[in-house]
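Asker: The sequence isn't on hand, but the structure is:
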């Protein structure tokens, strides 16, 4: 685990999986995503960041349904994301003088 990594545990059914996720892992994931390739980057993100002793069990779970792969990757990324409020400022409709 690197200095910027976060340890995140996901519970899937009756199993728990621990992940060590870093900004580099997330960047690699986003860079691999394309309009026609989403499940493979998610599978790779989960497989490469899970605790090594849990990798075989995780891969069994991921083969059940590709939607599960996407849900797990989404949950992992949501937990990794910083808790920052982002607001979009709307342009003023009043003319400037």
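Answerer: Cool, the structure landed. Just so it is clear, the model here is predicted, and its values are computed rather than measured.
Asker: contacts, neighbours, all on C-alpha from now
Answerer: Will do.
Asker: What are the boundaries of the helices in this protein?
Answerer: Under the criterion DSSP state H, the chain contains helices at 23-32, 39-49, 55-62, 66-80.
Asker: Pull out the buried positions in the longest one.
Answerer: So the one you mean is helix 66-80. 66, 68, 69, 70, 72, 73, 76, 80 (16 or more other C-alpha atoms under 10 Å).
Asker: ok, now how distant is the spatially most central residue of the chain from residue 46?
Answerer: By C-alpha atoms, centre = their mean, the chain has its centre lying nearest to residue 77, at 3.0 Å. Distance from residue 77 to residue 46, counting by C-alpha to C-alpha, to the nearest Å: 10 Å.
Asker: this is the comparison structure:
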């Protein structure tokens, strides 16, 4: 998987995230229907530039910030896919 540097601009400052395939997979594997905030926070703090961790921790105290920011980072990290299901010729037409 690719490594990618992603810069997110907030009203206050920019944050630089260094996302790796391993960090991305760890985030996805740790997210459950009842546990979304902590994996998002962990992912963001693990991938942000070290010099920006203190400021990011403060920002992530705001309700919804972790989920909104992780969504933005993940959306930029993942490539676009165009997958579709091809119908089998043996299936009857509708």
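Answerer: In hand now; what should we look at? Fair warning: this is a prediction, and the values are worked out from it, not measured in the lab.
Asker: What TM-score do the two superposed chains give?
Answerer: After superposition, the two chains reach a TM-score (TM-score structural alignment, normalised by the length of the second structure) of 0.87; 92 aligned residues with a C-alpha RMSD of 1.9 Å.
Asker: Now render the helices of the first structure as TSV, adding distance to residue 11 of the first structure.
Answerer: Shown next, in TSV, are the helices of the first structure (distance: least, C-alpha to C-alpha, whole Å):
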stretch	distance to residue 11 of the first structure
helix 23-32	20
helix 39-49	13
helix 55-62	11
helix 66-80	9
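Asker: So for residue 17 of the first structure, which of those helices sits nearest?
Answerer: Nearest to residue 17 of the first structure, of all those, is helix 55-62, at 7.3 Å by C-alpha to C-alpha.
Asker: Looking at the alignment, what corresponds to residue 70 of the first structure in the second structure?
Answerer: Aligned counterpart of residue 70 of the first structure in the second structure: residue 67 (TM-score structural alignment).
Asker: just checking, that match touches residue 40?
Answerer: Yes - contact criterion C-alpha atoms under 8 Å: residue 67 of the second structure and residue 40 qualify, at 6.2 Å.
Asker: follow-up on the earlier one: looking at the helices of the first structure, which is closest to residue 16 of the first structure?
Answerer: Closest among those, using C-alpha to C-alpha: helix 55-62, at 9.2 Å.
Asker: What mean distance separates the closest one from the matching residues in the second structure?
Answerer: Compared with the second structure after fitting, helix 55-62 of the first structure has a mean deviation of 0.3 Å; criterion: mean C-alpha distance after the TM-score superposition for the first structure.
Asker: Contact partners for residue 46 of the second structure?
Answerer: Shown in contact with residue 46 of the second structure (C-alpha atoms under 8 Å, 6 or more residues apart in numbering): residue 23.
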